[in-house]
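J.: Just a sequence and a predicted model for now, questions to come.
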Amino acid sequence: MKEIINTDKAPAAIGTYSQAIVHNQVLYTSGQIPIDPATGEMLPAEFELQAHQVFKNLMAIAEEAGTSLQNAIKLNVFLQDLEDFAMLNQVMGEYIQEPYPARAAIQVARLPKDSLIEIDALIAIG
């Protein structure tokens, strides 16, 4: 069985997917990009602003599922430019403390809505 997670505190899905799914006490989030859920608009193309919004979106989904980003098991981070890697670490450190989750950070050619960052997560529940 799987449970669909949906919150208006994170951007609504813009395709044929759910914000997140819970299965066997693990929350699987869809990729989050820096859309402000209050306005539905993409944040300006400044990496630090966009990274903060992505973590806020993930945090809202985790909270809706009854967990937190601190319980993250794995993050998959997609960046338009790996030069933003140091800032990614700085921003992530504001939302998740040690012990840190496993993580991949990959430079990609393009992201939805020309976002500078997208992150999906696996987060333990309980």
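T.: Nice, I can see it. Numbers count the residues shown, from 1 in each chain.

J.: For the rest of this, base every contact and every neighbour count on C-alpha atoms.
T.: Noted.

J.: So which bits of stretch 104-124 are buried?
T.: 105, 107, 115, 116, 117, 118, 119, 120, 121, 122, 123, 124 (16 or more other C-alpha atoms under 10 Å).

J.: The protein: helices as residue ranges?
T.: 47-64, 85-95 (DSSP state H).

J.: In strands, which of the buried residues of stretch 104-124 appear?
T.: 105, 107, 117, 118, 119, 120, 121, 122, 123, 124 (DSSP state E).

J.: Those: which two are farthest apart?
T.: In terms of C-alpha to C-alpha, those reach their longest pairwise distance at 107 and 124, which sit 26.2 Å apart.

J.: next, the one to line up against it:
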Amino acid sequence: MKRGKLLEGTTEEQIHQIMKNLQAILEEAGVNFSNVVKTTIYVTDMSIYGKVNEVHGAYMSDPFPAREVVCVKELPLGAKVEISMVALKS
């Protein structure tokens, strides 16, 4: 998101941007994706589940965190995907 607007582009590009944003937030907190213990993914259309799964999986590694995918009617600003993560810092 730049200046209150979502990234325009393919679903994959949008998910990559979400993951890059989350990576920056995690790094600012002194952790990384390996510290993530739970991910919640909200989608407005389950037909994009495969794309979400593929891109999300490219950033995560074994042992994978718990994950849930929730299909909702709509997301803020017309987003197709929203991802939240819980990470533990030792």
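T.: Received the coordinates, thanks. Remember, predicted model here, so these are calculated numbers, not experimental data.

J.: ok so, going back, is it possible to export the ones in strands among the buried residues of stretch 104-124 of the first structure to JSON lines including distance to residue 42 of the first structure?
T.: Output for those, formatted as JSON lines (distance: C-alpha to C-alpha, whole Å):
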{"residue": "105", "distance to residue 42 of the first structure": "21"}
{"residue": "107", "distance to residue 42 of the first structure": "20"}
{"residue": "117", "distance to residue 42 of the first structure": "11"}
{"residue": "118", "distance to residue 42 of the first structure": "12"}
{"residue": "119", "distance to residue 42 of the first structure": "15"}
{"residue": "120", "distance to residue 42 of the first structure": "17"}
{"residue": "121", "distance to residue 42 of the first structure": "20"}
{"residue": "122", "distance to residue 42 of the first structure": "24"}
{"residue": "123", "distance to residue 42 of the first structure": "25"}
{"residue": "124", "distance to residue 42 of the first structure": "28"}
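
J.: List just the nearest of the residues you listed to residue 92 of the first structure.
T.: Of all those, residue 119 has the smallest distance to residue 92 of the first structure: 11.1 Å, by C-alpha to C-alpha.

J.: Would you quantify the distance from the corresponding residue of the second structure for that closest one to residue 27 of the second structure?
T.: Under the alignment (TM-score structural alignment), residue 119 of the first structure pairs with residue 83 in the second structure. In this view, residue 83 of the second structure and residue 27 of the second structure are 17 Å apart by C-alpha to C-alpha, to the nearest Å.

J.: just residue 36 of the second structure next, same as before
T.: 12 Å.

J.: For those two, work out which one has more neighbours and name it.
T.: Between residue 36 of the second structure and residue 27, counting by other C-alpha atoms under 10 Å, residue 36 is the more crowded of the two (19 against 12).

J.: To which residue of the first structure is that one aligned?
T.: Under TM-score structural alignment, residue 36 of the second structure pairs with residue 72 in the first structure.

J.: got a list of what the closest residue to its match other than its chain neighbours touches?
T.: Nearest residue to residue 72 of the first structure, sequence neighbours excluded (C-alpha to C-alpha, 6 or more residues apart in numbering): residue 123, at 4.1 Å. Residues in contact with residue 123 of the first structure (C-alpha atoms under 8 Å, 6 or more residues apart in numbering) are 26, 27, 28, 62, 67, 68, 69, 71, 72, 73, 74.

J.: if you set the cut-off to 7 Å instead, what comes out?
T.: When contacts are counted by C-alpha atoms under 7 Å, 6 or more residues apart in numbering, residue 123 of the first structure touches 26, 27, 28, 69, 71, 72, 73.
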